[in-house]
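[1] Sharing a model prediction with you, sequence too.
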Amino acid sequence: MTTPAAPARRIPETVHRRRWAILGVLMLSLLIVVLDNSILNVAIKTISTPAPTGLGATQSEIEWAINSYTLVFAGLLFTAGLIGDRLGRKKVLLGGLIVFGVGSALAAESGSPGTLIAYRALMALGAAFVMPATLAVLMNVFEREEQPKAIGIWAGGVGLAIAIGPITGGALLDHFWWGSVFLINVPIVIVAVALMIWLVPDSRDPRPGRLDPVGVVLSVVGLVLLVYGIIKGGELADFKDAKVLATIAAGLVVLAGFVIFEKRSTHPSLDVTYFKNKVFSAAMSAIALVFFALMGVTFFSVFYTQSVRGYSPLQSGLLMLPLAAAQMIFAPRARLVVDRFGYKVTTTAGLILVAATLAVFGTFEKDTPIWFLEVVFFLMGTGMAHIMTPTSVVIMQALPREKAGSASALSNTFRQVGGALGIAVLGSVLATSYRTGIEDKLGLLPPGLRGTAGESIEATLGVAAKLGPQGNALVGPANDAFLHAMHVTALCGTGVAIIGAVVTALFLPGKPPERQEGKQEQELVAATD
């Protein structure tokens, strides 16, 4: 009976006793970061409508409203994790929450798509300091044998946010203006800050890494150029355009320079040596690829349910409930599947299931039974749950405990970069396919309206509404063009998920090895009350 005594030696008893309450506070902090994007999903159509209902944002501006958040978030995660290791994770969590709350209040009062994009970037600045710190604190208040269970519950918090976000956003949009989807973050931030001050202990790395400002700038600039080029190609429906190709090439060159710089740096924000471990690399790839596919699907499914099927924002949010419910149900239990079948089988099966559900999206029509969509969403959430939990455990346990901030930052960076590229690439595929399908139906419109009407289904329907009865002739072709574009986009996402399944099948391990606790394990950073 010597094993139960280990937690008392490694973690202060006062911290150990309240570890589950601490996990609850960390999940609340995580919830608002994830909640913001899931709320925004159902508001995309509203924000794209003309003022005063929305901001009249184009599809490319909507993509930037999403990606300004994800790119800043991803670009700063490494540095945020290091700052948390250096200054203390609790301090960084509190500061990040406050910045996120201020950004949310400002975003709610945005008067144009440009200001919304800017304030979303400010929100991301705060979120970048919240996300890695939550998982780093978790790793420092739970013993190793409890970490998989705690990580599973933490991952289930993502499912909870996905469930609450669309429903909350839809309810707000049914009763208030579009900015309410951001303003709702403010009271949650206030509660989270108060609970964190009261309950959460501080911890830090006694040997924190040095900051890497050059690496941060190179990574952000490279990603912005790459994503800008991809989105611009979709907006122009021409990926052969010289400016598009030049921007994409410049982004790839800067990102290559980033990797070279990090490899030679004595204090890299991204330690490329981690990726020599094939298991670690496979887990990171799986996270990036599944979020690439998922974010793209989430983007076009909102237009499918609201623009094509005619559901309200609240109804659209409720339709996504099975996706979140499945993650909430299965994410905390995925570790049991891993114990029985291993990381390889569990994660690969999850990716195959996600690929299958994406392929089914390629068959949806205007009159597809809505219950079938619900089943597909539930199965997609089930697959996601059996990907996120095992890969998170593999990544977090691959590094020493005091480097938990860096591991969390890496995991979330790949998740965000994968999601940003998914929105950019699949959003551009959607825009290009839609424009190609609708162009020959816009001949009766005045020349000045044809370009605007061809940008997205919402733009076409907006022009049709202004034309009155004459515009009704555009509704059917707009729906047909969008459905075809959605089918093409869904099949692209399917291919990405299949690539992820091949990677995990080749490189992830089988059943978890016997845990070896002892002298060779790195000493836990002391947590203070």
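    Perfect, I can see it now.
[2] rest of the way, CA atoms for contacts and neighbours
    Fine.
[3] ok, for residue 34, nearest residue in space, not its chain neighbours?
    residue 161 (6.0 Å; Cα to Cα, 6 or more residues apart in numbering).
[4] In which helix or strand does the one you found reside?
    Using DSSP states H and E, residue 161 falls within helix 147-175.
[5] list the buried ones in that helix?
    In terms of neighbour count (16 or more other Cα atoms under 10 Å), helix 147-175 has its buried residues at 147-173.
[6] Packing partners of it?
    Applying 3 or more Cα pairs under 8 Å, 6 or more residues apart in numbering; DSSP states H and E, one finds that helix 147-175 contacts helix 19-48, helix 113-141, helix 180-183, helix 313-319, helix 321-330, helix 334-341, helix 370-396.
[7] Can you say which of these is nearest to residue 467?
    helix 19-48 (18.4 Å; Cα to Cα).
[8] Surely the residue nearest to residue 34 touches residue 28?
    No - between residue 161 and residue 28 there is no contact under Cα atoms under 8 Å: 9.2 Å.
[9] coming back round to it: got the contact list for the residue nearest to residue 34?
    By Cα atoms under 8 Å, 6 or more residues apart in numbering, the contact set of residue 161 is 31-32, 34-35, 38, 324.
[10] and the gap between it and residue 310?
    25 Å (Cα to Cα, to the nearest Å).
[11] Tell me which stretches of the stretch 351-500 of the chain form strands.
    Shown for the stretch 351-500 of the chain, no strands are assigned by DSSP state E, counting those that start in this stretch.
[12] Going by neighbour count, list what's buried in stretch 113-133.
    Quick answer for stretch 113-133 (16+ other Cα under 10 Å): 113, 116-133.
[13] got it, and stretch 217-226?
    Neighbour-count burial for stretch 217-226 [16+ other Cα under 10 Å]: 218-226.
[14] Please compare the first structure with the one that follows:
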Amino acid sequence: MTSNAMEGEAVVRDPRRWWVLVVLSLAVLVIGIDSTVLNLAIPSLIRDLHATPADVQWILDAYVLVFAGLLLTAGSLSDRFGRRRALITGLAVFGAASLFAVLATEPWQLIAARAAMGVGGSILMPSTLSIMMTTFAEDERRTAMAAWATTSMVSIVLGPTLGGFLLQHFWWGSVFLINIPVAVLAIGAALVLMRETTGDQRPVDPVGVVLSIVTLTATVYVIIEREWNIGVIALAVAGAVAFTAWEARSAHPMLPLGVFRSRDFTGTCLTLLLMVFGMGAVMLMLTQYLQFVLGFGPMRAGLALLPYAVSSAVCNGLGATLGKKLSNKTLIVTGLVVMAAAFAILAQADGYGWVLAAMLVMGMGGGLAGPAAYAAIMSAIPLEHAGVGSAMNDTLQQVGMAISIAVLGSVLAGVFTDNMPANAPEAARDSIGAAFQLGYADAAKTAFTTAMSHGSWISAGFAFAAACLGLILLRDRKPVAPQPETAPLP
């Protein structure tokens, strides 16, 4: 059943669809945990693998570069060759790479494993939303997406919590070991529960594949390295221009550019990009604030973030319910305004009480805006291109996250340095961790609190700008009414 079904038309519902959602949530869970759990393991990697700062940077960046660079290609190929096949392949590659990471004894081996995990993640992630689109009828998709979004948010918070527990009791490899049983379980469940679906059967677009990989990889590299490398910037710009020109004239484009003529699709893409930019660095700020300023240990800091996940889960469900009566535009704009208010609260932080209030309000805003944004993007693209639509959603989030961490990370560092004593050693003025080691703990706490306040106001501004953009670009479309059910699929 396509997204443009006539209201009241009978639909066929897969009786296993909610179990399929559990499998998709498992896949999202393992990806989300892995994206945050590694940060806590950095001291152990330096000590046990003798990793240099450059090694650590590449251990973190190898995954992001490969993951972001391959998303559009993987989404397109999943439409062509099968979404269940893509999910299973991605889980298998991700699980095998995680095992290789556990067995690594040299930094270069771990870097290679992280790059391979990026390949697996890029294959499986777009298939999650596209399978959801083809498994659920339109009137149920918002509820399914709310569960998907909740799992994604919970995984980001669960990463530091679980990572803190594992590192407190086991060695650094345990943070990768947890991926393997989850991947195996998800593969088995997918084979039993899911039916295969395909979309666009046109020939593969090899030129588009190469140009998209070059463009996205070069773009993300420039962002995460935070360097004005003229050669790489020129490569990113040239790749983007060439990709657009090729796709516009190709008989079988990988990314049908016509979808951007839809105000709902383009407007939501731009709004989501600004929303993720505001949200991207929140964990970067909070994990450091909780541990350095408030003195929480890694595990306690992870537990202190759980209210964010709880609020997000509750409000994602609320957003799905309201989505049956209110338009995507209303929910997105309202949610973004609430998120802007949450960042304004965080800017006043002077203890955990302020952080808790900000997280609860932030979860409320994200719960209203997130599922509505995903629904707007996916409903604006034909089902035969569901993999590409899902990949676009994932790419926007990855690029927005990278920009957020790069820009707000630089703001945090700059404001921190400016607020440290002028006579403090350069190392203490550059890093809160070094400041603690060199005896400037009190000054560092004050400086970082000021820096987080500045970063929070910037995030509030971008969330509010995203709300204004959504108010202008998005259309107030009537929610889809529930459709009568026919006999279930066998």
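    Now that the structure is in, tell me what you want to look at. Only a predicted model underlies this, so the values are computations on that prediction, with no experimental measurement involved.
[15] Can you give me the TM-score here?
    Here the TM-score for the pair of chains, by TM-score structural alignment, normalised by the length of structure 2, is 0.88; 482 aligned residues with a Cα RMSD of 3.1 Å.
[16] which of the contacts of residue 161 of structure 1 are also in contact in structure 2?
    For the contacts of residue 161 of structure 1, the aligned pairs still in contact in structure 2 (both residues aligned by TM-score structural alignment, their matches' Cα atoms under 8 Å) are 31-32, 34-35.
[17] rewinding a little: just say which of the helices and strands packed on helix 147-175 of structure 1 is most tucked in.
    Burial of these is given as mean neighbour count (mean count of other Cα atoms under 10 Å); helix 113-141 ranks first at a mean of 26.
[18] if we can go back for a sec, can you list the contacts of residue 161 of structure 1 in TSV and add distance to residue 377 of structure 1?
    Output for the contacts of residue 161 of structure 1, formatted as TSV (distance: Cα to Cα, whole Å):
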residue	distance to residue 377 of structure 1
31	20
32	22
34	18
35	18
38	15
324	8
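[19] among these, which two are most distant?
    Distance extremes for these: the farthest pair is 32 and 324 at 15.2 Å, using Cα to Cα.
[20] residue in structure 1 matching residue 312 of structure 2?
    Applying TM-score structural alignment, one finds that residue 312 of structure 2 aligns to residue 327 in structure 1.
[21] Which residues are in contact with that match?
    156, 158-160, 381-382, 384-385.
[22] one more time with 7 Å, if that's ok
    Going by Cα atoms under 7 Å, 6 or more residues apart in numbering, residue 327 of structure 1 touches 156, 159, 381-382, 384-385.
[23] picking that back up, what's the closest of the kept ones among the contacts of residue 161 of structure 1 to residue 91 of structure 1?
    The shortest gap between residue 91 of structure 1 and any of those belongs to residue 32, at 17.7 Å (Cα to Cα).
[24] Show me what that closest one lines up with in structure 2.
    Residue 32 of structure 1 maps onto residue 30 in structure 2, by TM-score structural alignment.
[25] where does its match sit relative to residue 86 of structure 2, distance-wise?
    Distance from residue 30 of structure 2 to residue 86 of structure 2, counting by Cα to Cα: 16 Å.
[26] try residue 431 of structure 2
    42 Å.
[27] In terms of neighbours, single out the busier of the two.
    Neighbour totals were compared for residue 431 of structure 2 and residue 86, and residue 86 leads with 26 against 15 (other Cα atoms under 10 Å).
[28] Which strand or helix spans the counterpart of the more buried one in structure 1?
    Aligning on TM-score structural alignment places residue 86 of structure 2 opposite residue 92 in structure 1. Assigned by DSSP H and E, residue 92 of structure 1 belongs to helix 89-108.
[29] tell me which strands and helices that helix is in contact with?
    helix 113-141, helix 180-183, helix 185-199 (3 or more Cα pairs under 7 Å, 6 or more residues apart in numbering; DSSP states H and E).
[30] wait, which of the ones you listed is closest to residue 402 of structure 1?
    Residue 402 of structure 1 lies closest, by Cα to Cα, to one member of those: helix 113-141, at 7.9 Å.
[31] So which elements touch that closest one?
    helix 19-48, helix 59-87, helix 89-108, helix 404-438.
[32] Residue 258 of structure 1: which of those helices is closest?
    Closest approach to residue 258 of structure 1 among those (Cα to Cα): helix 59-87, 11.7 Å.
[33] need the contact list for the match of residue 86 of structure 2.
    Residue 92 of structure 1 makes contacts with 84, 129, as judged by Cα under 7 Å, 6+ apart.
[34] again, only using 6 Å
    For residue 92 of structure 1, the contact set (Cα atoms under 6 Å, 6 or more residues apart in numbering) comprises residue 84.
[35] try residue 172 of structure 2
    Counted by Cα under 6 Å, 6+ apart, residue 172 of structure 2 has contacts residue 41.
[36] Map it onto structure 1.
    That one, residue 172 of structure 2, aligns with residue 178 by TM-score structural alignment.
[37] Quick one: classify the aligned partner of residue 268 of structure 1 in structure 2 as helix, strand or coil.
    Superposed on structure 2 with TM-score structural alignment, residue 268 of structure 1 falls opposite residue 253. Three-state assignment for residue 253 of structure 2 (DSSP: H, G, I helix; E, B strand; the rest coil): coil.
[38] Can you give me the neighbour number for residue 253 of structure 2?
    22.
[39] In structure 1, what residue corresponds to residue 337 of structure 2?
    So residue 337 of structure 2 corresponds to residue 352, using TM-score structural alignment.
[40] could I get the kept ones among the contacts of residue 161 of structure 1 as a markdown table with distance to residue 182 of structure 1?
    What follows is these, written out as a markdown table (distance: Cα to Cα, whole Å):
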| residue | distance to residue 182 of structure 1 |
| --- | --- |
| 31 | 14 |
| 32 | 10 |
| 34 | 12 |
| 35 | 10 |
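[41] Just the closest of those to residue 67 of structure 1, please.
    For these, the residue nearest residue 67 of structure 1 by Cα to Cα is residue 34; the value is 13.8 Å.
[42] measure the closest one to residue 514 of structure 1 for me?
    Residue 34 of structure 1 is 34 Å from residue 514 of structure 1, by Cα to Cα.
[43] ditto for residue 30 of structure 1
    31 Å.
[44] Could you look up the SS state of residue 202 of structure 2?
    Here residue 202 of structure 2 is recorded as coil under three-state DSSP.
[45] list the contacts for it?
    With Cα under 6 Å, 6+ apart as the criterion, no residue contacts residue 202 of structure 2.
[46] That's all I had, so thanks and see you.
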